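Asker: One predicted model, sequence on top.
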Amino acid sequence: MSLIPTGKFLMGTALSNRDGGRDEYPERQIYLDAFDMDIYEVTNGRYLEFVQATGHRIPEHPRDKKLTLWQGSTVPDAFKDHPVANVDWYDADAFCRWAGKRLPTEAEWERAARGTTGRRFPWGNAEPTRTLANYLNQWRNGAGLEPVGSHPQGASQEGVQDLEGNVWEWVADWYDAHYYEKGPNRNPKGPTEGTRKVIRGSGWESEAPLLRSAHRLNSDPRNRNHSLGFRCAMDAVIGNVR
């Protein structure tokens, strides 16, 4: 995991910037306590350990099994280092709890991606290239997914990888299009209730404009999709190396 230190950062999109979606406004300064973020998205191999230990259901596309990398209750060695996909929010939450962690809040995710300087993308302000992230990929054996950590040049300020591209990522928060206008500026955790969950990042099918780290998306928490996965976070334990 990577330590994201206590401090402030810019979250959202400035009203003067017309590139953002309506739910990204306004840009505001947010304070967060220190936390740890997984450097990589959770892999099929790690998720398999969870399934075997708990009996939890396997990842599976709800309509087309060809969109699933797993074979029955296991996963081929060739795909164990790929990010797990076809998991809904409840699957992701259950895994993180089993691992002694939790899903990151939306604010934590954006802080990990944008750093302390308000980066447009995790790697900085340079426009995306295929060296920096797995996006605009084509369907092939194993979908368009790539092993985690395949684009180290696209790492964030603290070295978190694949925050853009590969798979979209579930976060903890319920979605509210107007939350930025009324949420707290200190350790925001999202609305207390809702019907849809926030998704952050972008996927292997995404076009370049979706790789902005302020971009927000939302989904039914029971959605399972071949380009939707997650990573975990936890409150910081200063001095421990994990």
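Answerer: Okay, I see it.
Asker: only C-alpha atoms for contact and neighbour calcs from this point on.
Answerer: Noted.
Asker: So Phe95: helix, strand or coil?
Answerer: Look at Phe95: counting by DSSP: H, G, I helix; E, B strand; the rest coil, its state is helix.
Asker: And Asp173, how close does it get to Leu48?
Answerer: With distances defined as Cα to Cα, to the nearest Å, the gap from Asp173 to Leu48 amounts to 25 Å.
Asker: Same check on Phe9?
Answerer: Phe9 sits at a distance of 36 Å from Leu48 (criterion: Cα to Cα).
Asker: Same check on Glu169?
Answerer: Noted for Glu169: a distance of 18 Å to Leu48, by Cα to Cα.
Asker: what about the two, which has more around it?
Answerer: Neighbour totals were compared for Glu169 and Leu48, and Glu169 leads with 29 against 21 (other Cα atoms under 10 Å).
Asker: Where does that one sit: helix, strand or coil?
Answerer: Here Glu169 is strand, with the state taken from three-state DSSP.
Asker: That one contacts Ser219, correct?
Answerer: No. In this structure, Glu169 sits apart from Ser219 without contact. The criterion is Cα atoms under 8 Å, and the distance is 10.9 Å.
Asker: Now for those two: what residues contact both?
Answerer: Overlap between the contact sets of Glu169 and Ser219, as judged by Cα atoms under 8 Å, 6 or more residues apart in numbering, is given by Ile199.
Asker: In addition, the following structure is provided for comparison:
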Amino acid sequence: MSVAPESSAAPSVAATGTAYAPTARTVPTRSKKRAAYDRELVHSILDEAYVCHLGFVRDGAPVVLPTLYGRVGERLYVHGSTGSRPLRMAGEQDPGLPVCLTVTHVDGLVLARSAFHHSINYRSVVVHGIAHQVTDADEKRLALDALVDHVVAGRAADSRPADAKELAATAVLSLDLAEVSAKVRTGGPNDEPEDLDLPHWTGVVPLRPGYGPLVPADDLADGIEVPAYLRGL
């Protein structure tokens, strides 16, 4: 998965150093040794996933929505209908909508001898911050291109861009990568010493994402070849 390039249309958050600064909200209370703040690691986890979960509070109750996103430098973009809850709220509130955005990859099922020590190997990112509606036309187009290219790199240039009516029906939120942490678990089970002689299979079942054969649309015109960026998948 490639990342959309930096652009003057999307002001970049000042990225000092190679790591995000830990905060009270990004330091976990459990398994602190699994937490990481390295920018390259955070970016790689974000760039490899397709769906994030966006959490916010509405009328005093938590709401978490799955949605597509894209990254441009140190900024995430989340899209939705102009009538969706978070988009409306981000436009109504000043200085924006407090959110928590999460992304998770499950890399393996960890089967221990005891039920208590069963686990998963995973990579996750949690982003805290204030989401804002994107109102600048150039930044909005950049964000929508980034969202399309995040799904399949190269697709934005190989599709019709949104027209004025479609742009009016689509809203975009921006969220700066400032208060960010990653958390990773790798390796095998952590069984208790007294359980090592139990007669149960133990180990890791790896999980790996993959692509299936392409399925052309029923109305695809004859003679249109599969583009190189899709063959590369």
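Answerer: Received, thanks. Note that the structure is predicted; figures quoted are calculated from it, not measured.
Asker: Would you pull the TM-score for this pair?
Answerer: Once superposed, the chains reach a TM-score of 0.23 (TM-score structural alignment, normalised by the length of the second structure), with 99 aligned residues with a Cα RMSD of 6.5 Å.
Asker: and Val172 of the second structure, what is it in contact with?
Answerer: Val172 of the second structure makes contacts with Tyr77, Val78, His79, Gly80, Leu87, Gln133, Val134, Lys140, Ala143, Leu144, as judged by Cα under 8 Å, 6+ apart.
Asker: Of the residues you listed - the most surrounded one?
Answerer: Looking at the contacts of Val172 of the second structure with neighbours defined as other Cα under 10 Å, the largest count falls to Ala143 at 28 neighbours.
Asker: so Gln52 of the first structure sits in a helix?
Answerer: Yes. Secondary structure of Gln52 of the first structure, determined by three-state DSSP: located in a helix.
Asker: So it versus Phe95 of the first structure, what's the distance?
Answerer: With the distance defined as Cα to Cα, Gln52 of the first structure ends up 12 Å from Phe95 of the first structure.
Asker: Check Arg28 of the first structure too.
Answerer: Distance, Arg28 of the first structure to Phe95 of the first structure, using Cα to Cα: 32 Å.
Asker: neighbour count winner among those two?
Answerer: Remark: of Arg28 of the first structure and Phe95, Phe95 carries more neighbours, 25 against 16, as counted by other Cα under 10 Å.
Asker: hang on, that one packs against Phe50?
Answerer: Yes. Here Phe95 of the first structure reaches Phe50: they are 6.7 Å apart, a contact under Cα under 8 Å.
Asker: Spit out the contact partners of Val126 of the second structure.
Answerer: If a contact means Cα under 8 Å, 6+ apart, then Val126 of the second structure has Thr26, Cys100, Leu101, Thr102, Val103, Val180, Ser181, Ala182 as its contacts.
Asker: now, among those residues, which is nearest to Val148 of the second structure?
Answerer: Lowest distance from Val148 of the second structure to these (Cα to Cα) belongs to Val103, with 17.7 Å.
Asker: Around that closest one, count how many other residues there are.
Answerer: Val103 of the second structure - counted by other Cα under 10 Å - has 21 other residues nearby.
Asker: My guess is it contacts Cys52. True?
Answerer: Yes. With the criterion set as Cα under 8 Å, Val103 of the second structure and Cys52 qualify as a contacting pair; they are 4.9 Å apart.
Asker: quick one: the helices in the second structure?
Answerer: Under the criterion DSSP state H, helices of the second structure are mapped to 39-48, 85-92, 137-151, 164-169, 228-231.
Asker: of all those helices, which lies closest to Val63 of the second structure?
Answerer: Closest to Val63 of the second structure of the helices of the second structure is helix 85-92 (Cα to Cα; 9.3 Å).
Asker: Contacts for that closest one, please.
Answerer: Outside helix 85-92 of the second structure, the residues within contact range by Cα under 8 Å, 6+ apart are Phe56, Gly80, Ser81, Thr82, Gly96, Leu97, Ala131, His132, Gln133, Ala171, Val172, Leu173.
Asker: Let me know the distance separating Tyr179 of the first structure from Val171 of the first structure.
Answerer: Plainly put, Tyr179 of the first structure is 15 Å away from Val171 of the first structure if you go by Cα to Cα.
Asker: Looking at those two, which has the bigger crowd around it?
Answerer: For the pair Tyr179 of the first structure and Val171, the greater number of neighbours falls to Val171 (27 against 17), based on other Cα under 10 Å.
Asker: From Ala53 of the first structure, how far off is the more buried one?
Answerer: Applying Cα to Cα, the value for Val171 of the first structure to Ala53 of the first structure is 23 Å.
Asker: do Trp170 of the first structure as well
Answerer: The separation that Trp170 of the first structure has from Ala53 of the first structure, given Cα to Cα, amounts to 22 Å.
Asker: The two: which is more packed in?
Answerer: A side-by-side neighbour count of Trp170 of the first structure and Ala53, using other Cα under 10 Å, places Trp170 first with 31 against 10.
Asker: Contacts only, for the residue nearest to that one when sequence neighbours are not counted.
Answerer: In space, not counting the residues next to it along the chain, Trp170 of the first structure is nearest to Ile199; the distance is 4.7 Å by Cα to Cα, 6 or more residues apart in numbering. The contact partners of Ile199 of the first structure, by Cα under 8 Å, 6+ apart, come to Trp168, Glu169, Trp170, Val171, Arg216, Leu217, Asn218, Ser219.
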